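Asker: structure here, sequence nowhere to be found:
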């Protein structure tokens, strides 16, 4: 199986989430199940059903995180010889030439992408279009709303 690309910061965030789930969330839900069981008839106990459902979610997320982290390939873009080109982990400032708006994205793996935090996946249309380009280049990206042109304003490796 190929490694799952992660930035060092992304791997750290996932490890912290795993630790919280194992050490805080899992014991809490086990306690909630025990308290709901103590109330008697489980067939009509909504608290028990909710706690069991929460336990299933927590255990599933723990398994998912353990799998991601065991197959992770940590990539530090600062250690790569990139010659100013955009690679995985780069923080890229772009200008939308259609609207004139500027935005900064970090290109990360699928497991750590979060558009609210301006982290886009390397497999997204914008992420794929930016890889290999350099500051000053113009890229055309096909997105669901049509084609967009972006000029690369800055490239940083944090």
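Answerer: Arrived safely. If you're wondering where the values come from, they're calculated on a predicted model, not measured in any experiment. Numbers count the residues shown, from 1 in each chain.

Asker: hey, let's count contacts and neighbours off CA atoms from now on
Answerer: Noted.

Asker: can you check which strand is longest in this structure?
Answerer: For the chain, the strand with the greatest residue count under DSSP state E is strand 146-156.

Asker: for that strand, buried residues please.
Answerer: Buried positions in strand 146-156, judged by neighbour count with 16 or more other Cα atoms under 10 Å: 149, 150, 151, 152, 153, 154, 155, 156.

Asker: got another one to weigh against that:
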């Protein structure tokens, strides 16, 4: 059984969604199906078929989340001593040496990655280039636009 790293925030978000699906959405869909059944002939009943389809999606998502949580290795980086080394879960501040621009990324599990919120997958080229490196190290990262040189200026365990 492969375990996948996940931040505490990522696991909490999945548990919240799972709770919503089981306590709010699933009962509503069951109600919708019961209401639609009362309308008679099920072959011609669009509401019934739509509700059954939604039920399939909902149950599929519940199983998917339960599977992910079951295989998750939840890592609370705030409980790990900060020795300046880049590890899963940390927030890294990088300085682009050419442009003098600073950028911050949190290294997260695949399902948690969200580039708009500067959360990058541990399996992304940037994260792979950073893991194991230390503060004040200069690194080159291959990006779609070519090679970019960065200096690691901070590693935070938030």
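Answerer: Yep, it's here. All of these numbers come straight from a predicted model, not from anything done at the bench.

Asker: hmm, back to that, distance to residue 19 of the first structure for the buried residues of strand 146-156 of the first structure - can I get that in CSV?
Answerer: As requested, the buried residues of strand 146-156 of the first structure are exported to CSV (distance: Cα to Cα, whole Å):
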residue, distance to residue 19 of the first structure
149, 42
150, 39
151, 40
152, 38
153, 38
154, 35
155, 33
156, 30
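
Asker: between those residues, which is closest to residue 126 of the first structure?
Answerer: Checking the buried residues of strand 146-156 of the first structure against residue 126 of the first structure by Cα to Cα gives residue 150 as the nearest, at 9.3 Å.

Asker: show me what contacts the residue most central in space within the first structure?
Answerer: The centre of the first structure sits closest to residue 112, judged by Cα atoms, centre = their mean, with a distance of 1.5 Å. The contact partners of residue 112 of the first structure, by Cα atoms under 8 Å, 6 or more residues apart in numbering, come to 6, 10, 119, 121.

Asker: also residue 149 of the first structure?
Answerer: Taking Cα under 8 Å, 6+ apart, we find residue 149 of the first structure in contact with 96, 97, 98, 138, 139, 140, 141.

Asker: looking at these, which is nearest residue 69 of the first structure?
Answerer: Nearest to residue 69 of the first structure among the contacts of residue 149 of the first structure, with distances taken as Cα to Cα, is residue 141, at 31.2 Å.

Asker: give me the number of residues near the closest one?
Answerer: Other residues lying near residue 141 of the first structure total 17 when counted by other Cα atoms under 10 Å.

Asker: gap between it and residue 79 of the first structure?
Answerer: Going from residue 141 of the first structure to residue 79 of the first structure by Cα to Cα, to the nearest Å gives 28 Å.

Asker: what ranges does the first structure have for its helices?
Answerer: 8-20, 26-38, 46-70, 125-130 (DSSP state H).

Asker: would you reformat those as a markdown table and include mean neighbour count and distance to residue 108 of the first structure?
Answerer: Converted to a markdown table, these look like this (neighbours: other Cα atoms under 10 Å; distance: least, Cα to Cα, whole Å):
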| stretch | mean neighbour count | distance to residue 108 of the first structure |
| --- | --- | --- |
| helix 8-20 | 15 | 8 |
| helix 26-38 | 16 | 29 |
| helix 46-70 | 16 | 14 |
| helix 125-130 | 19 | 9 |
